[in-house]
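Participant: Got a sequence here, can you model it:
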Amino acid sequence: MSCDYCYVYFAADQSWRRRPGVMALDTVRQAVDRIAEHAREHRLPMVRIILHGGEPLLVGKAHLGELLTVLAERLAPEVEVRCSLQSNGTLLDHDFLELLLRHRVGVAVSLDGSPVAHDRHRRFANGRPSHARVAGALRLLNNPRHRELFVGLLCTVDLANDPVETYEALLEFSAPRVDFLLPHGTWEYPPPGLGHREVPPARPPADGPPDEPTPYAQWLAAAFDRWFDAPRKETRVRMFEEIISGVLGGAVHTEAFGLAPVDLVVVDADGTMQHSDSLKVVAEGAPETGLDIFRHSFSDALTTETVRRRQAGLLGLGKVCRACALVQVCGGGLYTHRHHHTEGFANPSVYCRDLADFITHVRSRLSTALAHPDGTPEALGPHHPSAPS
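Facilitator: As a prediction, this is how the structure comes out:
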């Protein structure tokens, strides 16, 4: 695949050119031993491991099987492991699914909606569209034998696509969960459709210019309304549920929203430890920690300035965000999206106004639902935590 918005291959950081395409098994063993060490040190009851890429299935069935065997033999005796894989779906066949089933590995697939929507950006390197191949893989994944592996669909928002049509195209595959991803960008290199924006001055976004367009808020609001008003149990949408939880005063457990401390480290194919790999859109070397699994522990990563800032909650944000009434829900947005080349990460998200408008929309819908005369949980929509299962 050659997705034109891929932050691994087409962003500012080009370190992939200097790294192996596949993680050697000796590196896998060292990484697993470091994870076990960290679990013992911090008495963790469970760890999550996500096999990511590029495309992780490119390693082939034999290597993937050996990797998963290392996980089972060296890590499972130490701590509960919940393993999943993020795939573009083009290589996902029956044999891969049987392998993943044996090792209890969940599968999430990237799908951007309808064939036209998906194939606008997600094409093979020779230019051929990929939707048909992905759809075939999702039908295999939905087979009763493999259905339990299906984690969900990840959809990158494209303003050129109709939001309701996109959501309904995702519904066709009966995913247990859908998540929407905003295109990556920074204040210097804004996402598509936003154009150049000035970093907000030292005041909350609600006091900003009222006429600034918020196309991503409008897109998400239309998709949210379609989901919120839908019949019960249609599907879960992670972004929407997390924002609802935050608006109602609950916890927000996602990297893109809320004030929960960051709890992830990326281990690249050469064993280097990195911060969130979306930072590749910021600059060459932006995700680097200077650490690797051969010389350092994961606890060493906790001492880096970036992780300390990202675990500091409200105190880790810039003054604009700290003064904002929406900060408990928004959390300043995704860390990557806050970057400005002269001011670093002490800024609100480049999506600041969009996030504010969308959260306000969700709050308004919830207020109306809570005032529903029959007072039933259904008035809050099918996926509110208080709705009966």
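
Participant: Please count neighbours and contacts with C-alpha atoms only from this point.
Facilitator: Fine.

Participant: just checking, residue 32 touches residue 69?
Facilitator: No - using CA atoms under 8 Å, residue 32 is not in contact with residue 69; the gap is 11.1 Å.

Participant: what about these two, which has more around it?
Facilitator: residue 32 (22 against 13; other CA atoms under 10 Å).

Participant: ok, and for the helix or strand where that one lies, which residues are buried?
Facilitator: Element membership of residue 32, judged by DSSP states H and E, is helix 25-42. Within helix 25-42, the residues that count as buried by 16 or more other CA atoms under 10 Å are 27, 28, 29, 31, 32, 33, 34, 35, 36, 37, 38, 39.

Participant: try stretch 127-135
Facilitator: Buried residues in stretch 127-135, counted by 16+ other CA under 10 Å: 129, 130, 131, 134, 135.

Participant: Is it possible to get a markdown table of those residues that adds distance to residue 308?
Facilitator: Output for the buried residues of stretch 127-135, formatted as a markdown table (distance: CA to CA, whole Å):
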| residue | distance to residue 308 |
| --- | --- |
| 129 | 42 |
| 130 | 40 |
| 131 | 41 |
| 134 | 39 |
| 135 | 41 |
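
Participant: now the other sequence, so there's something to compare against:
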Amino acid sequence: MQKTAQRILEHNQFHQKEYTSIIYHGGEPMLGGCNHIEMVTSILKSTLEAEGIDCRFGMQSNGLLFNEEMGDLMLKLGLRTGISIDGPPHINDRFRVDHKGRGSGQKLHERLQLLTSAKYKKLLSGFLCVVDLDNDPIEIYEYLRCFNPPSMDFLLPYDNWHRLPYKFDQTGTNNLYADWFIRLFDHWIEDKNPIPIRTFDSMLRIMFGGKSLVESMGVEPVDLVVVETDGAIEAVDSLKAAKDGITDLSLNVFNNSFNEAANHSSVVARQLGAKSLAEKCRSCDLVNICGGGIHSNKIFQGTGFQQPKRLLHES
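Facilitator: Now for the predicted structure:
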């Protein structure tokens, strides 16, 4: 952790950056426990803030281990968290179960009540859901809305052309995922006090000349890199869904700088914007909004990550 902190400092100083964003991801970061999280954060803070680098800390968690002890520590550290959730308990329990097959939805509901209480509500950065066509998007939105989160987002499954998403038809006759999002958008746009949805907000921002808020939209460079618990520097973790070992850059914080990682071909490919896309995508009028889709979804034998994204209503 000390070496990672030094590498982050080195990178920020080289590029004359005044702040850095550090996100604890997983797995489940809260499994580390309060002592571990405090140790890791203290090392980063003492190394970076002593040199004038503003640290912004975040976490992505399933929320099940959040309690008052964790909340008090997060307040002390200035550590906010996003919560991965599928929806209300009966929806959440379809796939989010413990080792005995018991649902976790009701327990999560109780944890969210604590997290969104007056004392801790500023710790919540938002909700993250994966689209499941069997679930009602409006029911999910309204359930999450009752916690008054700062934001929420809905992600397409991390599937690809070798493992097609649930109910997906690559012939172009099936628009179920588009229909799911359109139904959600129509409900959201009519909401008199809507909760920000990053995907929709990104679309609108790009249309009006702004920048995307998410890596799955637009053609802005992706400026993320992952440090694993053994010090390995890897490409963005979502790529693991595409192919085993694809995030391996053969770099680590003990021997390599983040500049070396930034110059690696797998990372450079994420900096090229529309130039990295298939010709069909580059010539599309919507490429600056769509961005060809999230990188991990596009892998296909023979074309690598240049498989064109099929238009939601191509016909």
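
Participant: Any idea what the TM-score comes out to?
Facilitator: Remark: TM-score between the superposed chains equals 0.96 [TM-score structural alignment, normalised by the length of structure 2]; 313 aligned residues with a CA RMSD of 1.4 Å.

Participant: which residues does the counterpart of residue 202 of structure 2 in structure 1 contact?
Facilitator: Following TM-score structural alignment, the counterpart assigned to residue 202 of structure 2 within structure 1 is residue 242. Taking CA atoms under 8 Å, 6 or more residues apart in numbering, we find residue 242 of structure 1 in contact with 251, 252, 253, 254, 257.

Participant: again, only using 7 Å
Facilitator: Shown in contact with residue 242 of structure 1 (CA atoms under 7 Å, 6 or more residues apart in numbering): 252, 253.

Participant: Look up how far residue 179 of structure 1 lies from it.
Facilitator: Separation of residue 242 of structure 1 from residue 179 of structure 1 (CA to CA, to the nearest Å): 11 Å.

Participant: what's the answer for residue 34 of structure 1, then?
Facilitator: 30 Å.

Participant: next one: residue 41 of structure 1
Facilitator: The value you get for residue 41 of structure 1 to residue 179 of structure 1, if CA to CA is used, is 33 Å.

Participant: what do you get for residue 261 of structure 1?
Facilitator: From residue 261 of structure 1 to residue 179 of structure 1 the distance is 20 Å (CA to CA).

Participant: for residue 273 of structure 1, helix, strand, or coil?
Facilitator: Here residue 273 of structure 1 is strand, with the state taken from DSSP: H, G, I helix; E, B strand; the rest coil.

Participant: Looking at structure 2, name the residue matched to it.
Facilitator: Counting by TM-score structural alignment, the partner of residue 273 of structure 1 is residue 233.

Participant: For its match, give me its contacts.
Facilitator: 226, 227, 249, 251, 252, 253.

Participant: now the helices for structure 1?
Facilitator: 25-42, 61-74, 94-102, 115-119, 131-141, 163-171, 215-228, 238-247, 298-301, 305-310, 319-322, 327-330, 352-370 (DSSP state H).

Participant: Quick check: the aligned partner of residue 30 of structure 2 in structure 1 vs residue 96 of structure 1, distance?
Facilitator: Mapped onto structure 1 by TM-score structural alignment, residue 30 of structure 2 lines up with residue 57. Taking CA to CA as the measure, residue 57 of structure 1 falls 8 Å from residue 96 of structure 1.

Participant: One more: residue 52 of structure 1?
Facilitator: Distance from residue 52 of structure 1 to residue 96 of structure 1, by CA to CA: 15 Å.

Participant: ok, now which ones touch residue 300 of structure 1?
Facilitator: Applying CA under 7 Å, 6+ apart, no residues contact residue 300 of structure 1.

Participant: ok, now how distant is it from residue 322 of structure 1?
Facilitator: 28 Å.

Participant: now swap in residue 369 of structure 1 and tell me
Facilitator: The separation that residue 369 of structure 1 has from residue 322 of structure 1, given CA to CA, amounts to 29 Å.

Participant: quick one, which of these two is more surrounded?
Facilitator: Taking other CA under 10 Å, residue 369 of structure 1 and residue 322 do not tie; residue 322 has more neighbours (21 against 18).

Participant: The more buried one corresponds to which position in structure 2?
Facilitator: In structure 2, residue 322 of structure 1 lands on residue 282 (TM-score structural alignment).

Participant: Can you tell me which of the contacts of residue 233 of structure 2 lies closest to residue 275 of structure 2?
Facilitator: residue 249 (21.8 Å; CA to CA).

Participant: from memory the closest one sits against residue 234, does it?
Facilitator: Yes - counting by CA atoms under 7 Å, residue 249 of structure 2 does reach residue 234; the two are 5.5 Å apart.
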